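> Show me how the following folds:
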Amino acid sequence: MWMQISVVAAGGACGATARFLITKWVSQSVNWGHFPLATFIVNVAGCFAFGLLFMVISQRFAMDSTLRLSILVGFLGAFTTFSSFSFETVRLLQTGHFVMAFSYVFGSALACVFATWLGLQLLR
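This is a model prediction of the structure:
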């Protein structure tokens, strides 16, 4: 059990660091006003990676369960940012950006579902 906790924690540290670096880079490179583009990009990329890696792990290569935990639960669990997504949506609503909040919620849901599907399809 401690080995599993350790690999999830290590993967989580890497995923959180990757999320931080991407968020910093996008925030400094692109200005979309109040729209939380960095979180949107991270969530879509994380969903795509999850779908792709799930197919690699389940159909292409036998992967050790410890490594699978580290990548899917640890890295991607920390990389994607649903809690940030929820908070940013509430902030948009609180500041009166109702259309942007609506667009963000539905755009994220559609893009993330599509990205997961695409990741699964690419390696069929």
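> switch to C-alpha atoms for all contacts and neighbour counts from now on
Will do.
> which residue is nearest the centroid of this structure?
The geometric centre of the chain, computed from its C-alpha atoms, lies nearest to residue 80 (C-alpha atoms, centre = their mean), at 2.6 Å.
> what residues are up against the residue lying closest to that residue once chain neighbours are set aside?
Nearest-residue entry for residue 80: residue 43, 4.9 Å, with adjacent residues in sequence omitted and distances by C-alpha to C-alpha, 6 or more residues apart in numbering. Neighbour list for residue 43: 79, 80, 81, 82, 108, 112 [criterion: C-alpha atoms under 8 Å, 6 or more residues apart in numbering].
> now the other sequence, so there's something to compare against:
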Amino acid sequence: MEASELGKVLLVGAGGFIGSTLRYVIGGLVQAAVPTSAFPYSTLAVNVTGCFAIGCVSQLVETHGALGPGARSVIIVGILGGYTTFSAFGNETVNLLRDGQRLAAGMNIGAHIAFALCAVWLGRLAAHVIWR
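Sure, this is the predicted structure:
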């Protein structure tokens, strides 16, 4: 691996550190707001806000050429990849099913799909409106 490629990998890794830290902090804040709920609100909140953010960034890149390839990788792959929690969503859904909470599992699946798609769309719309 060349030195320049190694530098890119390290920057994406640093972005992952930032995203994971944000996920931990925001997830903890959401969980503290609803401590007695069995429903995984913190994962849902992180995934939806991550989808909103990726929608904004993608719109800016596509319509304004914002960010170079390196910055895009750091933000999208590193920060947002470390921030969003699709694997946690899958695990929590399986745990709900295992525990016989079929309705909660179905609600978790539906909420993630509906809110995530809406958040990406809203993120793109917000970026379009703000940065025309």
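> which of the contacts of residue 43 of structure 1 count as buried?
Among those, those scoring as buried are 79, 80, 81, 108, 112 (criterion: 16 or more other C-alpha atoms under 10 Å).
> ok, now which ones touch the second one?
Same thing as residue 80 of structure 1. Residue 80 of structure 1 neighbours (C-alpha under 8 Å, 6+ apart): 19, 39, 42, 43, 46, 47.
> what about it, distance to residue 16 of structure 1?
Distance of residue 80 of structure 1 to residue 16 of structure 1, computed by C-alpha to C-alpha, to the nearest Å: 8 Å.
> Same question for the first one.
With distances defined as C-alpha to C-alpha, the gap from residue 79 of structure 1 to residue 16 of structure 1 amounts to 5 Å.
> on that earlier part again, which secondary structure element contains the residue nearest to residue 80 of structure 1?
Using DSSP states H and E, residue 43 of structure 1 maps to helix 37-55.
> that older thread, need the counterpart of the residue nearest to the centre of structure 1 in structure 2.
Counting by TM-score structural alignment, residue 80 of structure 1 lines up with residue 84 in structure 2.
> any idea how far its match lies from residue 120 of structure 2?
From residue 84 of structure 2 across to residue 120 of structure 2, the span is 13 Å (C-alpha to C-alpha).
> Between these two, which contacts overlap?
In terms of C-alpha under 8 Å, 6+ apart, residue 84 of structure 2 and residue 120 are both contacted by the residues residue 51.
> thought residue 9 of structure 1 was touching residue 72?
No - taking contacts as C-alpha atoms under 8 Å, residue 9 of structure 1 lies outside contact range of residue 72: 11.7 Å.
> neighbour count winner among the two?
Neighbour tally, residue 9 of structure 1 and residue 72, criterion other C-alpha atoms under 10 Å: the higher count belongs to residue 72, 23 against 18.
> Spatially nearest residue to that one, not counting backbone neighbours?
Per C-alpha to C-alpha, 6+ apart, closest to residue 72 of structure 1 is residue 50, 6.6 Å.
> I'd like to know how many residues surround that neighbour.
When neighbours are counted by other C-alpha under 10 Å, residue 50 of structure 1 comes out with 23.
> Tell me the residue in structure 2 aligned with it.
Alignment note (TM-score structural alignment): residue 50 of structure 1 maps to residue 54 of structure 2.
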